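Engineer: show me the folded form of this:
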Amino acid sequence: MQVALVGLGVMGKNLALNLIEKGLNLVAYDKNPDAGEDLLSLAKKEGFAERLHIVSDLSDMVRRLETPRSILLLVPAGELVDKVCSELIEAGVDINDIIVDCGNSNYKDGIARKLKYQNKFEFATMGISGGAEGARHGPAMMASGSEGGWERIIPFFEKVAASHNGESCFARVGQSASGHFVKMVHNGIEYALMQLIAEVYHLLRLGCGKSNDEIAALFDTWSEGELNSYLLSISSHILKLNSSDNTPIVDLIDNKVGAKGTGLWTAQNALELGIAVPSLVAAVQARHLTNTQDTHAALEMTYAAKQPAKVDIDLEELRKAFHLASLLCYRQGLALIKGASRSHQWKVDLAKTLQTWRAGCIIRADYLDQIAEGNGFIDGLNDEVIALRNIAADAVRSGLAFPVLAATQTYYATLTTPSNGHLVQAQRDYFGEHGIKTHEGETCHLTDLTHIDAKVR
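Structural biologist: Alright, predicted model coming up:
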């Protein structure tokens, strides 16, 4: 099997080595000649350079490929993707060829490109998670598009991807650009889980006075059971790292958190679709709040510093609360994926989506089996529900910030306890005559139900 790869940055280089190691013949190109030389050198060291061909231009790449061609793009999202596609058309790709955008492109761009290039070649998308390490040794791969071009390359990508219990973490999750939407939501869940772990750390460190080593030990204990996950494991490792003078590394790091945009896209698309994912949105805003001083509203968002209060936390209750909150972050993401799938008629398979997340990716966790069981599993977690309520209350009493923890408790409470929406809708009708709906299903106005002599002015 022969595949081409355009883009030999960190992800491209490592994916290239993975592809070659798994037995594919690879034709690779990067506009920076040094990137190609670096890849060739690494391939020689690992003993499989005979399956690698570095080319100096895209025309040479297209000439070398057997038809129908399969070309992967790992270039920065945006205009560069279209630039490369146009150059490949000029180089001779045809309607039977498949070009797969494997970068972090916005799914809306993928939809537009599929239409734009439909008479030139088959355009498909694939989200890849796992970072450089995953790309090299087996990432999670969330592909999408029509079956045509994928049929000939799926068997090889199933080998290139990570595997869990003998099953590949590659899947064609749905149609059109759903692969990039799924990867976007994967990143939104990632934001929420990272922030949630940081909030648990914050509560233990400043609210309870625990040391970094004590918190790392607690995370290790949790990881021995059903809460084992990649993000919890790396958090524990980070907390154990010390500088040469024995200062905890985490205490040397500036508090500002960066972002590349996929978390923001998740929040924006959830709002556009009208699907509530408050934990995922709160995680994005939490990062924004760490960068307040760099915004044009810095002056208006600067207040006097306050001291947090000490709180007593039941560690077993904290574990249960973290467990439920983690599950709910995933469930919010899956609801968003399913809602988008129905809206765009993508036919996304959630079981296949979860399978891609079981290994190789950043949000892999042992409790994905519980998430796959659906809301019924969560409905049985009565002790965890009480724990989440109690821990959220204790956290707020500390005076510290817990955006994802609080948002997750609010999300679950809103869906499982009586709502206060009836008063808000009454307010809307009072000042704007937007209408109300009674429990009997009647649509009317306040004035249809009661006489109002004079409204408040």
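
Engineer: from here on, just use CA atoms for contacts and neighbour counts.
Structural biologist: OK.

Engineer: so who does the nearest residue to Asn212 once chain neighbours are set aside touch?
Structural biologist: Take Asn212 and drop its neighbours on the chain: the residue closest to it by CA to CA, 6 or more residues apart in numbering is Leu239, 5.5 Å away. Leu239 sits next to Asn212, Asp213, Ile215, Ala216, Pro248, Ile249, Val250 when contact means CA atoms under 8 Å, 6 or more residues apart in numbering.

Engineer: would you mind checking the residues you listed for buried ones?
Structural biologist: Among these, those classed as buried by 16 or more other CA atoms under 10 Å are Asn212, Ile215, Ala216, Pro248, Val250.

Engineer: and which of those residues is nearest Ala365?
Structural biologist: Set against Ala365, the nearest of the buried ones among the contacts of Leu239 by CA to CA is Ala216 (17.8 Å).

Engineer: isn't that closest one up against Ile234?
Structural biologist: No. Ala216 is not in contact with Ile234 according to CA atoms under 8 Å; the separation is 9.8 Å.

Engineer: I'd say Leu206 and Val311 touch.
Structural biologist: No. Contact between Leu206 and Val311 fails when scored by CA under 8 Å: they sit 9.2 Å apart.

Engineer: can you list contacts of the helix or strand hosting Leu271?
Structural biologist: Using DSSP states H and E, Leu271 maps to helix 262-273. Contact partners of helix 262-273, identified using CA under 8 Å, 6+ apart, comprise 104, 106, 184-185, 187-188, 191, 276-277, 280-281, 284, 336, 339-340.

Engineer: could you also give me the structure for this next sequence, so I can compare it with the first?
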Amino acid sequence: MLMTQQADIGLIGLAVMGQNLVLNMTDHGFKVAVYNRSREKTDEFLAAEPDNENLLGCFSIEELISSLAAPRKIMLMVKAGEVVDLFIEQLLPYLDEGDIIIDGGNSLYTDSQRRTDYLAEKGIQFIGTGVSGGEEGARYGPSIMPGGNVAAWASVKPIFQAIAAKADDAPCCDWVGDGGAGHYVKMVHNGIEYGDMQLIAESYHLMRYGLGLSADECQTVFAEWNTGLLDSYLIEITAEILKFKDEDGAPLVDKILDAAGQKGTGKWTGISSLELGIPVTLITESVYSRCLSALKDERIKAQAHFGEIPPTPAMSEQEKAEMLQAIHDALYASKIISYAQGYMLMREAAKEFSWQLNYGGIALMWRGGCIIRSTFLGEIKNAYEANPELSNLLLADFFSNALQKSAANWRKAVIFAIQRQIPTPALSSALTFFDGYKSATLPANMIQAQRDYFGAHTYERIDAPRGTFFHTDWIQSGGRVSSTTYEV
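Structural biologist: Purely as a prediction, here's the structure:
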């Protein structure tokens, strides 16, 4: 039986995220038609919402499409990859020119670019949108990052901006850019999330095993940090996690296996950084840290082979307090590096794919609803509003001053970790990047000489214009300069 009611939007995929987005939409007065491959899932969802007049259950693709007002808007909340393409093909026979397909999953940005182009040829508009905030965000206000076919934006804007989180009364949702831009920005968001989580975990590890603090003492520290410069969702939930006790009264976190999982978006960020030649070192170290954590059995054997880490030397309360401040400053400074690297990557991707990204607007979209939301993001927005052509966040006064103020304690915390044999790959790589970025001279001249020696790859000279390349016959010249110049 075909539907005659006119729903504002249809949604396919009634897992938790899909259900919560639907309820968010219906709460805001939008009529939503829903469909799931499993009829039982649809029946269960409808049964749980018997009085929701804005909810319309459908049991076939054709039924779903016939229930929608033109232009039809169908949002897919299904597993990224082939499943999205399969649903697109099922939808196409029932759609008219100008109808809109929205992919709200964690899709790879190149897939979103491909789908935008493919559907445009068929007269169908496509939006690939990042949705961040987890289950709670989906239900009460996520961060939404749409990209794709800009012609579709006017039709979905009222819905997306109504259900999005709000920061200073502004919706954490705006158009990102063409093609795969929305999912690219979501990918970078997730990469920064990987970095933030690793930085917090390393800071916790330094407290617990470097300073010998109990879980309760660590909880107190994180709760306090959440009231200052580090105020953020991830710091907040870290304090909540440390508060949680198992049935025997012991901290639950101590009983969780130290082998972290991942779903791929952090890896995608690292791959993109390599493809574009942008040193997103902190995020890639965070991905590798999860990979290393997964080698649990090997790590147990290695510890037995190399011996236990020496016990923590006794420290006075004053020394502990000073080191806690050092860890705080290291975490804050490293967080700045993580965001700066993420923005470097987005800036290069915008050049590569001809996207017009609003960097301050992206920070605004991340200020509420999403996993990396924090007061910190307001300063990023301010930096790009003051200078839209800002080449790097580290050069903005706020962040430059913050790094210089934190530098001494940052180094102190990393040295402390090395002395205690506590791995801090994210905190350390952030410091190394900072030192490299602000160094006018790096040892790459030796690398270029080596490359020219064994492979005749040429090099540039500091006393010649950029773009003028030289090659030296290092062996036959007997140590004397004998170069060939190449104009490029």
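
Engineer: superposed, what's their TM-score?
Structural biologist: Put the two chains on top of each other and the TM-score (TM-score structural alignment, normalised by the length of structure 1) is 0.93; 449 aligned residues with a CA RMSD of 2.2 Å.

Engineer: returning to what we had before: so which of the contacts of Leu239 of structure 1 belong to strands?
Structural biologist: Taking DSSP state E, every one of the contacts of Leu239 of structure 1 sits outside strands.

Engineer: between those residues, which is nearest Glu317 of structure 1?
Structural biologist: Ile215 (15.1 Å).

Engineer: quick one: map that closest one onto structure 2.
Structural biologist: Correspondence of Ile215 of structure 1 to structure 2, assessed by TM-score structural alignment: Cys218.

Engineer: residue contacts, that match?
Structural biologist: Under the criterion of CA under 8 Å, 6+ apart, the neighbours of Cys218 of structure 2 are Tyr204, Met207, Arg208, Ala239, Leu242.

Engineer: filter those residues to the buried ones?
Structural biologist: The neighbour count (16+ other CA under 10 Å) marks Tyr204, Met207, Ala239, Leu242 as buried among these.

Engineer: isn't the second one up against Leu324?
Structural biologist: Think Met207 of structure 2. Yes. Contact criterion CA under 8 Å: Met207 of structure 2 and Leu324 qualify, at 7.4 Å.

Engineer: what is the aligned counterpart of Asp405 of structure 2 in structure 1?
Structural biologist: One thing to correct before we go on: residue 405 of structure 2 is Lys, not Asp. Checking TM-score structural alignment: Lys405 of structure 2 goes with Asp383.

Engineer: next, count neighbours for its match.
Structural biologist: Per other CA atoms under 10 Å, the neighbour tally for Asp383 of structure 1 reads 12.

Engineer: cool, and Ala340 of structure 2?
Structural biologist: By the measure other CA under 10 Å, the count of residues near Ala340 of structure 2 is 21.

Engineer: do Leu74 of structure 1 as well
Structural biologist: Using other CA under 10 Å, Leu74 of structure 1 has 23 neighbouring residues.

Engineer: now do the one 5 residues further on
Structural biologist: Look at Glu79 of structure 1: counted by other CA under 10 Å, it has 10 neighbours.

Engineer: try Asn382 of structure 1
Structural biologist: Using other CA under 10 Å: Asn382 of structure 1 sits among 10 other residues.

Engineer: try the one 3 residues further on
Structural biologist: Other residues within reach of Val385 of structure 1 by the criterion other CA under 10 Å amount to 21.

Engineer: returning to what we had before: what is the nearest of the buried ones among the contacts of Leu239 of structure 1 to Asn96 of structure 1?
Structural biologist: Val250 (51.6 Å).

Engineer: quick one: map the closest one onto structure 2.
Structural biologist: Val250 of structure 1 maps onto Val253 in structure 2, by TM-score structural alignment.

Engineer: which residues touch that match?
Structural biologist: Contacts of Val253 of structure 2 by CA under 8 Å, 6+ apart are Ile241, Leu242, Phe244.

Engineer: same thing with Ala454 of structure 1?
Structural biologist: By CA under 8 Å, 6+ apart, the contact set of Ala454 of structure 1 is empty.
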